[in-house]
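Q: All I have is the shape, not the residue letters:
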């Protein structure tokens, strides 16, 4: 076997392994039967911080609706959009299962779309309905997944 064939075989194995982990992520079944995503402490902290930012955006949307300030509602929705998702490291993205990544990126896209639609005239009831749809995705994800690390706190 020549060196070229060996190199090609190693490349195929490497790409195949990367693709497998990109789809599957680094998960196990947790004691509560959810899929535990195995992350480093820093990665877990990063994902949890992003989730807290999403919750803060939802709070901003609700506050703006209460105050009848649709500009603030649109800004709060935009703050949870795709701009928030740009800081994730490639190593973290490999560890997250494909379905988790699809739900997360879809959620950010939905917040961007909500922001645009608010600016083009959604009323309060329509925003509340859309927000209910968005947060149902959060609930669904939390029912399926949990984050796990070696830290015991």
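A: Looks like it came in fine. The structure presented is a predicted model; accordingly, all values stated were derived computationally and were not measured.
Q: contacts and neighbour counts: CA atoms only from here.
A: Fine.
Q: was I right about residue 24 contacting residue 98?
A: Yes. Applying Cα atoms under 8 Å, one finds residue 24 in contact with residue 98, separated by 6.3 Å.
Q: want to compare, so here's the second one:
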């Protein structure tokens, strides 16, 4: 190793700590082990954080998928209920329309039957009246 002179910028040359009086040599790293250990710990910490973050993302994705499936299921269930309700209302409306049509048909038939009976009665009365008019009473001589 190459020896260098003392660094005089940070203290007086008489403040020597080692026997030789040299404090630093070129290429010497006095805190290499500590720095390397700190870097390894930092790297290990970052790796753990990345693992935890990845696991959180995976859990979040699973939760999102589960919520989406649940919402889809609820929407399908609601759609089914609404379709069933719509079909029930359609059947009720069709039954109501059918009943109403049957009732209107009966009323029309009753009205037509009544009109037919009235017409027949009227014709019978007219015929009876016509026959009475045509009947010639026996001839009686008014001079007698």
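A: Perfect, thanks for sending it. Treat the numbers as computed from the prediction; the structure is a model and nothing was measured.
Q: what's the TM-score for these two chains?
A: Here the TM-score for the pair of chains, by TM-score structural alignment, normalised by the length of structure 2, is 0.21; 40 aligned residues with a Cα RMSD of 3.5 Å.
Q: For the helix or strand harbouring residue 103 of structure 1, buried residues please.
A: Assigned by DSSP states H and E, residue 103 of structure 1 belongs to helix 98-119. Of the residues in helix 98-119 of structure 1, 98, 100-101, 104-116, 118 count as buried by neighbour count, 16 or more other Cα atoms under 10 Å.
Q: Buried ones in the helix or strand just after that helix, by neighbour count?
A: On the C-terminal side of helix 98-119 of structure 1, the nearest following helix or strand under DSSP H and E is helix 124-144. For helix 124-144 of structure 1, the neighbour count (16+ other Cα under 10 Å) marks 124, 127, 130, 131, 134, 138, 141 as buried.
Q: Now do the same contact list for residue 142 of structure 1.
A: If you count contacts by Cα atoms under 8 Å, 6 or more residues apart in numbering, residue 142 of structure 1 has none.
Q: which helices and strands sit right next to the helix holding residue 103 of structure 1?
A: Packed against helix 98-119 of structure 1, as judged by 3 or more Cα pairs under 8 Å, 6 or more residues apart in numbering; DSSP states H and E, are the following elements: helix 3-24, helix 70-79, helix 124-144.
Q: now with 7 Å?
A: Under the contact criterion of 3 or more Cα pairs under 7 Å, 6 or more residues apart in numbering; DSSP states H and E, helix 98-119 of structure 1 touches helix 3-24, helix 70-79.
Q: The following helix or strand past the shortest one: how far from the chain's middle?
A: By that I understand helix 70-79 of structure 1. Note on helix 70-79 of structure 1: by DSSP H and E, the next helix or strand toward the C-terminus is helix 90-95. Relative to the chain's own centre, helix 90-95 of structure 1 is displaced by 12 Å; criterion: Cα atoms, centre = their mean, to the nearest Å.
Q: hang on, the earlier thing: please identify the most buried of the helices and strands packed on helix 98-119 of structure 1.
A: Counting by mean count of other Cα atoms under 10 Å, helix 70-79 has the highest mean neighbour count of those, with a mean of 22.
Q: No further queries at this time; thank you.
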